[in-house]
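Student: What shape does this take:
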Amino acid sequence: MALRPDRSNDPAARKVALEEARQDVFLREVDDAVRQDQMAIAARRYGKIALAVIVLGLAGLGGYLFWQSQQHAKAEAETVELTLAMDRLEANQPEAALEKAKPLTSSQFAGVRVPAQLLEAGIAQGQGDAVKAAKLYGAIAADEDAAQPMRDLATLRLVLLQYDTMKPEDVIARLKPMAEPGHAFFPAAAELVAMAYVEQGKENLAGPLFAEIARDKTAPDGMRARARQIAGLMGTDAIDDVKEVVEQIERNSAARQAAMQQAAQQAGQ
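Tutor: Next up, the predicted model:
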């Protein structure tokens, strides 16, 4: 194999190499200068626009944070007012409760507005204004911004209010989604649906539903006892635990005796 000649001592070769190096350095300097000029031109041309965009962005962010803070403070203040309204109602001061709740019924916050509307509807119902109460319950039930449990509660109260004037099939259609074990309003909704089945002559559907109510430990003892009796009359066995039934009867008996004693004491005063 032939060896490449050593040109490290060749003056002509060294001159060529030095010239190439100078050209390379010069081209790099020119390239850097061009880039700097381009950046300067871009800064002069677009700098104000970019600065304006940044300022507007910061202003928008600041405005949003301020608005969010204001909304949070407003929601807290309205929640306090709603709590005070409920306190007035618990103290048997419906007019004072309504005075507190009325401004909240148009709140932009559904978590405040809907409970205030339910409170107003309940007061109207308690005062015998069934038309106003029904209108309010219907509006809540149709409010898509309201939480589903609130809409279900309004629907249940509306059916309770209008049950005597409703067709059985309408009662069933409105409440059947709630008349399922595990639903928050199952006992009350299921009882109304079962009663509607009875009115339709469908005891084969009413009996098992009453039995389910009797087995539901979230239902009040009085409702469970009533449902058990009705289910039995319809030929449906609703007793799974005899001991539990006996204990329930004893609790109901004790509650009745306490209520009778309290009534007697009040009569004596």
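Student: make it CA atoms for all contacts and neighbour counts henceforth
Tutor: Will do.
Student: what about the helices in the stretch 151-269 of the chain?
Tutor: Residue ranges of the helices in the stretch 151-269 of the chain, as given by DSSP state H, counting those that start in this stretch, are 168-175, 186-199, 203-215, 221-233, 242-268.
Student: residues in contact with residue 118?
Tutor: 136-137, 140, 154 (Cα atoms under 8 Å, 6 or more residues apart in numbering).
Student: Would you mind giving the residues you listed as CSV with neighbour count added?
Tutor: Shown next, in CSV, are the contacts of residue 118 (neighbours: other Cα atoms under 10 Å):
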residue, neighbour count
136, 20
137, 27
140, 25
154, 25
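Student: Among the residues you listed, which one sits closest to residue 121?
Tutor: residue 136 (5.7 Å; Cα to Cα).
Student: pretty sure that closest one contacts residue 117?
Tutor: Yes. Counting by Cα atoms under 8 Å, residue 136 touches residue 117, with 6.9 Å between them.
Student: pull the longest helix from this structure.
Tutor: helix 11-90 (DSSP state H).
Student: gap between that helix and the chain center?
Tutor: 38 Å (Cα atoms, centre = their mean, to the nearest Å).
Student: which other helices and strands contact that helix?
Tutor: On a contact count with 3 or more Cα pairs under 8 Å, 6 or more residues apart in numbering; DSSP states H and E, helix 11-90 meets helix 94-101, helix 110-126.
Student: what's the distance between residue 62 and residue 90?
Tutor: From residue 62 across to residue 90, the span is 42 Å (Cα to Cα, to the nearest Å).
Student: how about the helices of the stretch 151-269 of the chain in JSON lines, adding mean neighbour count and distance to residue 48?
Tutor: Below are the helices of the stretch 151-269 of the chain laid out as JSON lines (neighbours: other Cα atoms under 10 Å; distance: least, Cα to Cα, whole Å):
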{"stretch": "helix 168-175", "mean neighbour count": "17", "distance to residue 48": "62"}
{"stretch": "helix 186-199", "mean neighbour count": "23", "distance to residue 48": "65"}
{"stretch": "helix 203-215", "mean neighbour count": "23", "distance to residue 48": "72"}
{"stretch": "helix 221-233", "mean neighbour count": "19", "distance to residue 48": "75"}
{"stretch": "helix 242-268", "mean neighbour count": "12", "distance to residue 48": "80"}
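Student: ok so, going back, between the helices and strands packed on helix 11-90, which gets nearest to residue 230?
Tutor: Using Cα to Cα, the nearest of those to residue 230 is helix 110-126, at 29.0 Å.
Student: between that closest one and helix 94-101, how big is the angle?
Tutor: Relative orientation of helix 110-126 and helix 94-101, computed by axes from the mean of the first three to the mean of the last three Cα atoms, to 10 degrees: 160 degrees.
Student: And this one, please, so the two structures can be compared:
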Amino acid sequence: MSDTDSFIEEVTDEVRRDRLYGYLKRYGWIVALVIVGIVGAAGYTEYRRAQAEGKAQALGDAMLAALSQDERDARAEALAGVSAESAEGAAVLAFMTAGAQADAGDTEAAAQTLSALTLNADIPLIYRQVATFKTLMLDAPNQDAATRRAGFETLAVPGVPLRLLAEEQLALLDIEAGDSDGAIARFQMILDDAEATPGLQRRALQAMVALGGSPEAPETANE
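Tutor: Next comes the predicted model:
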């Protein structure tokens, strides 16, 4: 390489450095702002995560403290005094509170606790569906058959995880109404359903036999 070429290369490098420094002086604040934003967002996310974990731990500690009470009434009262900030936490707390109230013999209060949960649109749907089912079971003595049937029918639809349990309750309502044939048909449907648990199928089979029905094995029914 000649001296002239070397000189030109040095000058070119110098010009590039000058341009780079110029860009940094002109637009460096944008780069700095982006970096600050990234760091700040990461810090805020970590803060929110730590805050959520802290709240969940505090809720868990409060529920454990309430459950440590010796008397059933005291446990129910202590749980009723706990508050939850997240929707999922509120759902879990409501179920535990209702369970303690039912154990203490106050089924009316338990049904009211669960009923309030079913009306909370912020709670995930599955929790509201479970609360609806439990409310119908707990409050059965205070509801007529038509009201209970309407409630279980809203759960006995495709896509609802409690569908078959709701069908079982509808079959029991059929028995209560004297419709043995309708009950047998529902129990047979439960036996034929691939999603039915062994325990549910066993109960359906026993009920059909008690009603004088002739249960069909799922393989036979599906032929």
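Student: Just send the helices and strands packed on helix 11-90 of the first structure back as TSV, with distance to residue 82 of the first structure too.
Tutor: Formatted as TSV, these follow (distance: least, Cα to Cα, whole Å):
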stretch	distance to residue 82 of the first structure
helix 94-101	6
helix 110-126	7
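Student: nearest to residue 238 of the first structure, of those helices?
Tutor: Nearest to residue 238 of the first structure, of all those, is helix 110-126, at 33.7 Å by Cα to Cα.
Student: mind listing what's buried in that closest one?
Tutor: For helix 110-126 of the first structure, a neighbour-count test (16 or more other Cα atoms under 10 Å) marks 110-125 as buried.
Student: Skip ahead from it and say which helix or strand is next.
Tutor: Under the assignment DSSP states H and E, the closest C-terminal helix or strand after helix 110-126 of the first structure is helix 130-141.
Student: What are the buried residues along that following helix?
Tutor: Quick answer for helix 130-141 of the first structure (16+ other Cα under 10 Å): 130, 132-134, 136-141.
Student: Pull the most distant pair out of the residues you listed.
Tutor: Based on Cα to Cα, the longest span within those runs between 130 and 141 and measures 16.1 Å.
Student: Would you agree residue 190 of the first structure is in contact with residue 209?
Tutor: Yes. Counting by Cα under 8 Å, residue 209 is a contact partner of residue 190 of the first structure at 6.7 Å.
Student: Contact partners for residue 19 of the second structure?
Tutor: By Cα under 8 Å, 6+ apart, residue 19 of the second structure lies in contact with nothing.
Student: residues of whichever strand or helix holds residue 219 of the second structure that come out buried?
Tutor: Following DSSP H and E, one finds residue 219 of the second structure within helix 218-221. For helix 218-221 of the second structure, the neighbour count (16+ other Cα under 10 Å) marks no residue as buried.
Student: In the second structure, what residue corresponds to residue 82 of the first structure?
Tutor: By TM-score structural alignment, residue 82 of the first structure lines up with residue 63 in the second structure.
Student: Look up how far residue 111 of the second structure lies from the closest residue to its match other than its chain neighbours.
Tutor: Take residue 63 of the second structure and drop its neighbours on the chain: the residue closest to it by Cα to Cα, 6 or more residues apart in numbering is residue 79, 6.3 Å away. Distance from residue 79 of the second structure to residue 111 of the second structure, counting by Cα to Cα: 15 Å.
Student: so can I have JSON lines of the helices of the stretch 151-269 of the first structure showing distance to residue 12 of the first structure?
Tutor: What follows is these, written out as JSON lines (distance: least, Cα to Cα, whole Å):
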{"stretch": "helix 168-175", "distance to residue 12 of the first structure": "103"}
{"stretch": "helix 186-199", "distance to residue 12 of the first structure": "103"}
{"stretch": "helix 203-215", "distance to residue 12 of the first structure": "108"}
{"stretch": "helix 221-233", "distance to residue 12 of the first structure": "113"}
{"stretch": "helix 242-268", "distance to residue 12 of the first structure": "114"}
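Student: nearest to residue 86 of the first structure, of those helices?
Tutor: Among these, helix 186-199 sits nearest to residue 86 of the first structure (Cα to Cα), with 23.1 Å.
Student: and the angle for the closest one with helix 203-215?
Tutor: Going by the same axes, to 10 degrees, helix 186-199 of the first structure makes 160 degrees with helix 203-215.
Student: Can you tell me which helices and strands helix 186-199 of the first structure packs against?
Tutor: In terms of contacts (3+ Cα pairs under 8 Å, 6+ apart), helix 186-199 of the first structure is packed against helix 168-175, helix 203-215.
Student: any idea how far the longest one is from the chain center?
Tutor: Mean-position distance between helix 203-215 of the first structure and its chain equals 31 Å (Cα atoms, centre = their mean).
Student: for stretch 175-190 of the first structure, same thing?
Tutor: 19 Å.
Student: How about residues contacting that stretch?
Tutor: 149, 152-153, 155-156, 192-193, 209-210, 212-213, 216, 218-219.
Student: Using TSV, lay out those residues together with distance to residue 229 of the first structure.
Tutor: Output for those, formatted as TSV (distance: Cα to Cα, whole Å):
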residue	distance to residue 229 of the first structure
149	30
152	28
153	27
155	27
156	24
192	16
193	17
209	12
210	9
212	12
213	11
216	14
218	18
219	15
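Student: I'd like the distance between residue 110 of the second structure and residue 117 of the second structure.
Tutor: To residue 117 of the second structure, residue 110 of the second structure is 11 Å away according to Cα to Cα.
Student: Tell me which residue of the first structure matches up with residue 135 of the second structure.
Tutor: Residue 135 of the second structure maps onto residue 158 in the first structure, by TM-score structural alignment.
Student: Pull up the gap between its match and residue 248 of the first structure, please.
Tutor: 31 Å.
Student: What of residue 37 of the first structure?
Tutor: 92 Å.
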